[in-house]
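Engineer: My questions concern the predicted model and sequence given below.
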Amino acid sequence: MAAPSAALFRFMVVLLGVTLLIEHSAEAVAFEFAFEFTNSAQGTSGGDRFDKEIGKGGALEIMNSSTKFIWKTFRQQSPASRKKVNTVSLIVESMNGIAYTNGDEIHFSAEYVADYTKDVKAEIRGVMYHEMTRVWQWDGHGNAPGGLIEGFADYVRLTAGLAPSHWVKPGSGDRWDHGYEVTAYFLQYCESIRPGFVAKMNAKLASGWDLGYFNALTGKSVDQLWKDYKAKYSSGT
């Protein structure tokens, strides 16, 4: 077989370089969008602790690894199946609470970081997996229940092995759309009886919201699924 031409060789080298960058760079997905990090609380105990324990490099790594994990969880192998985002920004600042997401901006409380008494690195990573999910997930054009949306975010955190010890136990809660870990454990149950449920539900939420999605994906109403879920844990099975 003839040796490749110089032009073809250059193309092959460029292609290999792109492949390696995608596989190994902490900012591998920069071809499609960018990550930005700002610590507005430097000089405070929380801001300085964030810099010491995580830093800019660590923050960008968490944003990148969580994004890849979210895409894998939602089975979004192709860019066409994902939400279009140009820039994801993480801002550490002085504020109440823990963290919140506004569009493509994540705001993280420096006070929370300062006061956290357990493994702060693990907690920051766990919170970031939740908030990054809020960036990437579909929400039924804003019509899906807030508890379901927050439940999806905690489901990702749970599946990543980042659930904190203070979460309630599986089977807890009075309703399926309570949110956070209560709904996350319910979604985990739905996934266990219909593998692929979470990814398919998220995909449906790209076009809108209907309570009937539960029936369409599992053959059962959400009320029946919740009853079955509660029965599973009340019986100890």
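Structural biologist: Now that the structure is in, tell me what you want to look at.

Engineer: rest of the way, CA atoms for contacts and neighbours
Structural biologist: Fine.

Engineer: mind listing what's buried in stretch 162-176?
Structural biologist: By neighbour count, with 16 or more other Cα atoms under 10 Å as the criterion, the buried positions of stretch 162-176 are 162, 163, 170, 171, 172, 173, 176.

Engineer: For the spatially most central residue of the chain, pull up the helix or strand it's in.
Structural biologist: For the chain, the residue nearest the mean C-alpha position is residue 133 (2.7 Å; Cα atoms, centre = their mean). Secondary-structure element containing residue 133, defined by DSSP states H and E: helix 120-136.

Engineer: Alongside the first one, take a look at this:
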Amino acid sequence: MMNSYGTRKLLNHGSLLLTCWALGACTVADGSHEEEELVDTAELALTQQETVFGFENVADWTASSGIVSSSTIHSEGTAALGLRNFTYSELTSTALSNLSGVTDELALDIRLPASPSWGQLQVYVSSTTLGLNNTWVGQASLQGLPANTWNTLTFAVPSTVQSALQQSYSDLRIKLTINAPLSSTDTIVDRLHFVGGTSTPACGQGSPYTLNVTTLPGFDQSILEDMQCTFYAVYPLLVQRFNTAAPTSVGMIITDDPGVAWASGGNTYYNRQGRLDNPEDTDVVVHEIMHVVQGGYSGVVPGWIIEGTADYVRDAYGLNNTAAGWSIPSGWTYGAHYLFGYGDAAAFFKWIDATYRVGQAPVVDALDDILRAGTYSSQTWVNLTGFTVEALWQQYSNNQAPLPATSGITVYENAGFGGRAVVLDRGQYNVSDLGAHAVGNDWISSIQVPAGYTVTVYPHSPFSGTPTVFTANASSLGTLDDQISSIVVQ
């Protein structure tokens, strides 16, 4: 079963940790835009899907009746398909392979020679590979549509058909049946397309992997093509290295949902404004598609390893990290912690490779195998390096990282004393101090206060904003939930 990364999208430093695996894998990275030459090349060559869906070559369609011709009147491209002298005709496409940009709505432009008093157009699909035999997609009425102007017909694609079309095949045929009054003047059709979808750029032609793209009106096409080309360049490498059973069909969805980017099952999601604000950040795709490759883990699956590995992979395979101003830390810094995942964990993994894995598989590869086998435990680190993960972290920090406290108050990431817990001894903790103890900024949701302790929390760091004092357990924090940035423990 494919694991899901996808509901927790708004992140702060340390907010994922172990719960990210259950709630959603996300990224907080910014970065990259491919060279313009790549975009120019993609714009020059029409894909098979674009050619057939655009009716650029009438030889790609056969008609059961009527006279077919290429029309210079078109709604896009350089040509459209004209059909005359019929009352009923079936237009059937040539065989198509692996459609991209499949969505739940199909649309077609039609130009009628006269406003008909009756008529309809239906869409069917067939593919032996997919088990589709003249399968009905939808129907639209032609009655009363204005003549000699373009009308756009829309069809709600059944979910079963949509799912099928997102698979791999090379024998798909689309059939348009047109029922309309007889005319010696052309009925013209053009621009068959999935609403919100986009076709494969030249960089993806011939790829064994299908990228199903769903975008939003007005999204920058050059950014989208760079994101697509990043997928086609990197995804095969990740599949080969980590998981040859990874999905061959992946979704790339531009959305207005809040967050930066995240993955769920075989789909990756990217906030539209986030991409427009950071046009160079196309390597965010590398992080998210690694989550798709990671699907299939079982047993104990620490979220910090998931996110750290994804940033490790982005660091290794990203196409434009430098131009995007993105990098992982060069070493340990106070306030960092491996449990925060992302760059903190990625840099830690690189240090482990250089210190304890020379001549062996990198630690992320070893962890991938272990997580896929469902055998991860705290002993894993001893088996891989000879040391516990805490001992490794101390070495990595040159013994500067604070040691875990054994007594004091306990802060929790979830209300009701749930989720990961951190013990804090008496002392003052600003945001960096909390981070060094693996407590993220705006992370705390409940607090246990033993007898004899007093806890003062502040919404800002260092120790600013209205303080709140606790002398007993607080299973929920009300308006302070995920709003604490510094603490004094007495």
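Structural biologist: Everything's here; your move. If you're wondering where the values come from, they're calculated on a predicted model, not measured in any experiment.

Engineer: re the thing from before, which one of the buried residues of stretch 162-176 of the first structure is nearest to residue 66 of the first structure?
Structural biologist: For these, the minimum distance to residue 66 of the first structure (Cα to Cα) is 11.3 Å, reached by residue 162.

Engineer: Checking the closest one next. Helix, strand or coil?
Structural biologist: Here residue 162 of the first structure is coil, with the state taken from DSSP: H, G, I helix; E, B strand; the rest coil.

Engineer: and it, what is it in contact with?
Structural biologist: 122, 123, 125, 126 (Cα atoms under 8 Å, 6 or more residues apart in numbering).

Engineer: what's the burial count for the nearest residue to residue 42 of the second structure once chain neighbours are set aside?
Structural biologist: Counting by Cα to Cα, 6 or more residues apart in numbering, residue 202 is the residue found nearest to residue 42 of the second structure once chain neighbours are left out, at 4.6 Å. Neighbourhood size, residue 202 of the second structure [other Cα atoms under 10 Å]: 19.

Engineer: Mind telling me what element the residue lying closest to residue 45 of the first structure once chain neighbours are set aside is part of?
Structural biologist: Across the structure, with Cα to Cα, 6+ apart as the measure, the residue nearest residue 45 of the first structure apart from its sequence neighbours is residue 114 (5.7 Å). Take DSSP H and E as the rule and residue 114 of the first structure turns out to sit in helix 110-115.

Engineer: can you give me the helices for the stretch 151-300 of the second structure?
Structural biologist: Ranges of helices in the stretch 151-300 of the second structure, per DSSP state H, counting those that start in this stretch, are 159-165, 221-242, 272-277, 284-293.

Engineer: Buried deepest among those helices, which one?
Structural biologist: Ranked by mean neighbour count, those are led by helix 284-293 with a mean of 27 (mean count of other Cα atoms under 10 Å).

Engineer: which outside residues touch that one?
Structural biologist: Counting by Cα under 8 Å, 6+ apart, 5, 25-27, 29-32, 227, 230-231, 234-235, 238-239, 242-243, 246-247, 250, 261-268, 306, 310-311, 313-314, 317-318 sit against helix 284-293 of the second structure.

Engineer: Of those, which belong to strands?
Structural biologist: By the criterion of DSSP state E, membership of these in strands covers 25, 26, 27, 250, 261, 262, 263, 264, 267, 268.

Engineer: can you name the residues of the first structure that stretch 105-119 of the second structure overlays?
Structural biologist: Aligned by TM-score structural alignment, stretch 105-119 of the second structure corresponds to no residues of the first structure.

Engineer: which residues in the first structure does the longest strand seen in the second structure align to?
Structural biologist: If each strand of the second structure is counted by residues according to DSSP E, the longest one is strand 132-141. Alignment note (TM-score structural alignment): strand 132-141 of the second structure is unmatched in the first structure.

Engineer: Kindly report the same for stretch 337-353 of the second structure.
Structural biologist: When stretch 337-353 of the second structure is aligned against the first structure using TM-score structural alignment, it corresponds to residues 175-191.

Engineer: Could you list the residues in contact with that stretch?
Structural biologist: For stretch 175-191 of the first structure, the external contacting residues (Cα under 8 Å, 6+ apart) are 145-155, 158, 167-168, 170-173, 197-198, 218, 222, 225-226, 229.

Engineer: if you set the cut-off to 6 Å instead, what comes out?
Structural biologist: 147, 148, 150, 151, 154, 155, 170, 173, 197 (Cα atoms under 6 Å, 6 or more residues apart in numbering).

Engineer: Which parts of that stretch count as buried, going by neighbours?
Structural biologist: Judged by neighbour count (16+ other Cα under 10 Å), stretch 175-191 of the first structure contains these buried residues: 176-190.

Engineer: do stretch 88-98 of the first structure as well
Structural biologist: Of all the residues in stretch 88-98 of the first structure, those buried under the rule 16+ other Cα under 10 Å are 88, 89, 90, 91, 92, 93, 94.

Engineer: Mind checking which of those land in strands?
Structural biologist: 88, 89, 90, 91, 92, 93.

Engineer: before we move on, the earlier item: turn the contacts of residue 162 of the first structure into JSON lines, columns for neighbour count and distance to residue 208 of the first structure.
Structural biologist: Formatted as JSON lines, these follow (neighbours: other Cα atoms under 10 Å; distance: Cα to Cα, whole Å):
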{"residue": "122", "neighbour count": "13", "distance to residue 208 of the first structure": "34"}
{"residue": "123", "neighbour count": "16", "distance to residue 208 of the first structure": "32"}
{"residue": "125", "neighbour count": "21", "distance to residue 208 of the first structure": "30"}
{"residue": "126", "neighbour count": "22", "distance to residue 208 of the first structure": "28"}
